[in-house]
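# Got a predicted structure here, sequence first:
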Amino acid sequence: MTYNIRLDTPADGENSWAHRRDFVIGQILVLRPAILGMQEVLPNQRADLTAVLTGYDFVGGGRDDGAVAGEASPIAVDRRLFRITASGTFWLSPTPEVPSLGWDAAYRRIASWVRLERRRDRARLLAINTHWDHEGQLARENSGLMLAEWIAANRQPGEEVLLMGDFNTTVSDIAIRALLTEATGLQDTREAAAMGSSGPAFSFNGFAPMPMNGALIDHLFASSGMRVIKHMVMAEHANGRAASDHFPVVALLDLSAEGQPHCRE
């Protein structure tokens, strides 16, 4: 599941975090995703989430210092299902090891990653969560190339890959097409879903509870060794309000242990 929960800012007025926090957390509790990537998470929002989502381990630092400062793109992992073996955060820029602005980006942008081992059968997964720039096309294109190279360099033998996040662009963009190659082995879960996709064909809603149209800019890309069963854009609203300015996007995947039959997540 990938979910841009929208940062906490008083400029949002009645759509500010205090008014929708319980709605966001409630959606997560109902869906209970095995792996959840979030974007625009400020420290106080992370504290609210971790206080309630006690069955999850959180990894991923803020974009201002790689630790706690600034917006984060954390990954929450259901500890009943997976064991974390490694994790980290890097910047989408020519200097990925230090806090930095990349190319023509308006803000610092990051990717957080976690290496997982499923407890029941030791199936292995490399999950990456990212938030691309909303203004810089060059930044998005270079972010795509950078992530493709990073996956190729860091993926271990027998390890599946899940890349998720708010990419601020559609799958037709050259920036994303650079990710969906033989070298990465990634597939768009919406296109690959055996049971198709449900919900609207867009994920950004601008806080409109029932928008008529928009862009699908939040994506989940899975390596071809995982079978994609279902893709969903969860267009929920309550009392005339959306929980965020993005709808959460969910994929149901089969992750198989090497040499063992597929197991559903």
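Cool, got the structure. As the structure is a computational prediction, the values presented were derived from the model and not from experiment.
# contacts and neighbour counts: CA atoms only from here.
Fine.
# Burial check on the residue lying closest to residue 249 once chain neighbours are set aside, number of neighbours?
Nearest residue to residue 249, sequence neighbours excluded (C-alpha to C-alpha, 6 or more residues apart in numbering): residue 233, at 4.6 Å. A count of nearby residues for residue 233, using other C-alpha atoms under 10 Å, gives 24.
# Comparison target, given below:
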Amino acid sequence: MKTRLLLTAALLCMGCGEDPEETETLPPRPLSVMTFNVLCSLCGGKEYDPWEERLGYFADIFARHDPDLIGLQELTPLAGEVDALLEAAPGRGALFFEQEGWLPYPDAAIFYRKSRFSVLEQGTYWLSPTPDVPRSTGFADPQLARLVVWARLLDKAGNREMFFASTHFDNNSPSQEKSAPLVLERTAPFAAAMPVVFVGDFNSQPSDPAYATLESAFQNAYDLAPSPGVAENQDPDPVYDPASRIDHVFVAGAGVTWSASSWLADLYVYGSQKRYPSDHFAIVTTLDRQ
């Protein structure tokens, strides 16, 4: 699992993007990143508005924050969820597990701003003892098939390469504790060569063992931001407990100094009943690296 050959063995079948020599170089600028578990179209039940209504809420969230990179979780191939969210986030491309002979599996997905990024390389691996076997499980019983979707990107803002990944750890222990070391092992070759941003629903609070493993190699944008806060439209103000966070934006990279000018949990409510759009909050941060 420690070689680039194995890392690239699980390439998606979506192609490898644009020729970087044909891309336009833009001035360097900060990087806006979001991670968001959107609660799939069949998952909401009576506590949340219907998927069709929530799509409008998602569009508002994407428009207000306008992230360059988005890691999404808990999408399914049903109800055209990926295409619907692409319509809600115009100007983005999507990367997720698509492989001949297998049903698409966008439980973790990447949306990227096409005007800023070219995809140089992309792939997946599965959070299991056999990470290169599609849809494999085995870190917990029961466990849904969970994965990491990653991409090596050319950031045209400064003409620099970077690595971006989105994941959804299973919520059944000890899956989180076993997934975290695999993530670090698979990410290490990239972190040795370029800036890394790794986002997702890790189902791991800062007090959990899996989080401690991740923090041994990653920094959390929450800890880099001078004043982490919330975006909200409620009266009275909602209560947000950062100690319960399980959705994270991590950064890494040998020789890279990361900073975060902002970190927000989006607590906007929508509709006549003032409901949240998901059972998770969108996390948004503005990053810079030297």
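Great, that's in hand. This structure is a prediction, so every number in the text was calculated from the model and none was measured.
# Mind listing residues that contact stretch 165-172 of structure 2?
35, 71-74, 107-110, 127, 140-144, 146-151, 175-176, 179, 197-203 (C-alpha atoms under 8 Å, 6 or more residues apart in numbering).
# just the helices in the stretch 101-250 of structure 1 please.
137-154, 174-177, 189-192 (DSSP state H, counting those that start in this stretch).
# Buried residues, the longest one. List them.
Think helix 137-154 of structure 1. 137, 139, 140, 141, 142, 143, 144, 145, 146, 147, 148, 151 (16 or more other C-alpha atoms under 10 Å).
# same thing with the last one?
By neighbour count, with 16+ other C-alpha under 10 Å as the criterion, the buried positions of helix 189-192 of structure 1 are 189, 190, 192.
# Output these as TSV; include the columns distance to residue 218 of structure 1.
What follows is these, written out as TSV (distance: C-alpha to C-alpha, whole Å):
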residue	distance to residue 218 of structure 1
189	11
190	11
192	16
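# Same list (the buried residues of helix 137-154 of structure 1) but as CSV, adding distance to residue 118 of structure 1.
Formatted as CSV, the buried residues of helix 137-154 of structure 1 follow (distance: C-alpha to C-alpha, whole Å):
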residue, distance to residue 118 of structure 1
137, 37
139, 34
140, 32
141, 33
142, 32
143, 29
144, 28
145, 29
146, 27
147, 24
148, 24
151, 20
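# for the helices of the stretch 101-250 of structure 1, which one sits closest to residue 221 of structure 1?
In terms of C-alpha to C-alpha, the element of the helices of the stretch 101-250 of structure 1 nearest to residue 221 of structure 1 is helix 189-192, at 5.6 Å.
# post-alignment, that closest one versus structure 2, mean distance?
On superposition with structure 2, the mean distance recorded for helix 189-192 of structure 1 (mean C-alpha distance after the TM-score superposition for structure 1) is 1.2 Å.
# what's the matching range in structure 2 for that helix?
The alignment of helix 189-192 of structure 1 onto structure 2 (TM-score structural alignment) covers residues 221-224.
# Now check structure 2 for the residue matching residue 40 of structure 1.
In structure 2, residue 40 of structure 1 lands on residue 74 (TM-score structural alignment).
# Leaving out sequence neighbours, find the closest residue to its match.
residue 107 (4.5 Å).
# Tell me the counterpart of that neighbour in structure 1.
Using TM-score structural alignment as the criterion, residue 107 of structure 2 maps onto residue 72 of structure 1.
# coming back round to it: could the helices of the stretch 101-250 of structure 1 go into TSV alongside distance to residue 19 of structure 1?
Converted to TSV, those look like this (distance: least, C-alpha to C-alpha, whole Å):
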stretch	distance to residue 19 of structure 1
helix 137-154	32
helix 174-177	34
helix 189-192	31
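# picking that back up, can you pull the contacts of the match of residue 107 of structure 2?
If you count contacts by C-alpha under 8 Å, 6+ apart, then residue 72 of structure 1 has 39, 40, 41, 42, 60, 61, 62, 63 around it.
# in the stretch 1-150 of structure 2, which spans are helices?
4-9, 51-65, 81-88.
# In structure 1, which residue range corresponds to the shortest one?
I take that to be helix 4-9 of structure 2. By TM-score structural alignment, helix 4-9 of structure 2 lines up with nothing in structure 1.
# What are the contacting residues of that helix?
With C-alpha under 8 Å, 6+ apart as the test, helix 4-9 of structure 2 has contacts from 1, 122, 123, 132, 186, 189.
# measure the counterpart of the third one in structure 1 to residue 43 of structure 1 for me?
To tie it back to what came earlier, the one meant is residue 123 of structure 2. Using TM-score structural alignment to pair residues, one finds that residue 123 of structure 2 aligns to residue 88 in structure 1. Going from residue 88 of structure 1 to residue 43 of structure 1 by C-alpha to C-alpha, to the nearest Å gives 17 Å.
# Looking at those two, which one has more neighbours?
residue 43 (19 against 15).
# Let me know the distance separating that one from residue 100 of structure 1.
20 Å.
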